[in-house]
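Enquirer: Predicted structure and sequence below. I'll ask about it afterward.
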Amino acid sequence: MFDTKVALIVRDDLASWQRLNVAAFLATGIAAAAPDALGLPYLDAAGTPYGNMLGQPILIFQADLHGLQSAHKAAVQGHLTIIPYVFSMFSTGHDEANRQAFLAEDPGNLNLVGLGLRGPKKAVDKAIKRLSLHP
């Protein structure tokens, strides 16, 4: 049905509000990185217009830090679209500060709390191998 796959991975030791916040930010990152994946705007029977959404399913997984780092490594090797969220971004208040927090991370040991991935199905499947769906 779809040649691509979208997966969000959130860290399993986060509070519920953090998991939801990370998933929301990752989803917006995927939409921004892949505008071609957006469907058309919605219209209800009364003619009220609504916004558009991603035109394909988004699967949400959970992982510990090691699982996120492994998925990240596979995503880089698979040349996937990668949207990162690191722990230090919880303490920032705006986008520029988020980018600075991410830039300060050790690229070989990112303190990831979330990843958004999009790309060919097989490459995404390889990155999320052994991860469990979020309950």
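Expert: In hand now; what should we look at?
Enquirer: going forward, measure contacts and count neighbours with C-alpha atoms only.
Expert: Fine.
Enquirer: so who does the spatially most central residue of the chain touch?
Expert: For the chain, Gly116 is the residue whose C-alpha lies nearest the centre (CA atoms, centre = their mean; 1.8 Å). Contacts for Gly116 were tallied using CA atoms under 8 Å, 6 or more residues apart in numbering; they are Val6, Ala7, Leu8, Ile9, Leu26, Ala27, Gly29, Ile30, Thr81, Ile82, Ile83, Pro84.
Enquirer: If we use 6 Å, what do you get?
Expert: Going by CA atoms under 6 Å, 6 or more residues apart in numbering, Gly116 touches Ala7, Leu8, Leu26, Ile82, Ile83.
Enquirer: Take this one as well and set it beside the first:
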Amino acid sequence: MTTEPIRFDTKIAVLLRADVAPWQELNVTSFLIAGIAAAHPDLIGEPYTDADETVYLPLLRQPVVVLSGDRERLSTTLGKAVSRGLATAIYTAQMFQTGHDEANRAVVRDVRRDDLDLVGIAVHGARNAVDKTCKGASLHP
């Protein structure tokens, strides 16, 4: 077992809008990370087992950076992520009003990218590309 820090070639970042409620931040983060993990199964590690041989589900193999910004920062970051071809997940304010995945996709489908009322985005890709894409966002408090 190695205990030395590992520097990953890729990075996962979540950018949350600064004016949403704490419960919404947690909800949005969960949904966004699920999207990244579903699109990139290689990011998932091995199951965990404790000393009693109880098996637990695997987790992401690398840390997630959580950032904060205003509406404009989220929109700008989304544009950069798309233009750079980064894997991107989004969550819009309208999705808080729906009750299931099909309805979530419908409310996103009705709005042009530049008009999305983003409350969170997640990006995954090469470390430098993610850093450049998220430049200007603050670490989440």
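Expert: Thanks, I have it. Every value quoted in this text rests on a predicted model; they were computed, and no experiment measured them.
Enquirer: so how far is Tyr42 of structure 1 from Leu103 of structure 1?
Expert: To Tyr42 of structure 1, Leu103 of structure 1 is 38 Å away according to CA to CA, to the nearest Å.
Enquirer: what lines up against the residue nearest to the centre of structure 1 once you look at structure 2?
Expert: By TM-score structural alignment, Gly116 of structure 1 lines up with Ala122 in structure 2.
Enquirer: element containing its match, please.
Expert: strand 118-126 (DSSP states H and E).
Enquirer: after superposition, how close is that strand to structure 1?
Expert: Compared with structure 1 after fitting, strand 118-126 of structure 2 deviates on average by 0.4 Å (mean CA distance after the TM-score superposition for structure 1).
Enquirer: Next, work out how far apart the aligned residue in structure 2 for His66 of structure 1 and Asp9 of structure 2 are.
Expert: In structure 2, the residue matched to His66 of structure 1 (TM-score structural alignment) is Glu72. Plainly put, Glu72 of structure 2 is 28 Å away from Asp9 of structure 2 if you go by CA to CA.
Enquirer: Between those two, point out the one with more neighbours.
Expert: Set Glu72 of structure 2 next to Asp9 and count neighbours by other CA atoms under 10 Å: Glu72 wins out with 12 against 9.
Enquirer: dump the residue contacts of that one.
Expert: By CA under 6 Å, 6+ apart, the contact set of Glu72 of structure 2 is empty.
Enquirer: any idea what it is structurally, helix, strand or coil?
Expert: Three-state call for Glu72 of structure 2 (DSSP: H, G, I helix; E, B strand; the rest coil): helix.
Enquirer: before we move on, what about Gln94 of structure 2?
Expert: helix.
Enquirer: burial of it, as a residue count?
Expert: So Gln94 of structure 2, with other CA under 10 Å, has 16 neighbours.
Enquirer: What of the one 3 residues further on?
Expert: Other residues lying near Gln97 of structure 2 total 11 when counted by other CA under 10 Å.
Enquirer: longest helix of structure 2?
Expert: Secondary structure of structure 2 per DSSP state H: the longest helix is helix 22-39.
Enquirer: what span of structure 1 lines up against whichever helix or strand comes after that helix?
Expert: In the C-terminal direction, the helix or strand that comes right after helix 22-39 of structure 2 (DSSP H and E) is strand 48-49. The alignment of strand 48-49 of structure 2 onto structure 1 (TM-score structural alignment) spans residues 42-43.
Enquirer: Pull the distance from the matching stretch to the chain's centre.
Expert: Here stretch 42-43 of structure 1 shows a centroid-to-chain-centroid distance of 25 Å under the convention CA atoms, centre = their mean, to the nearest Å.
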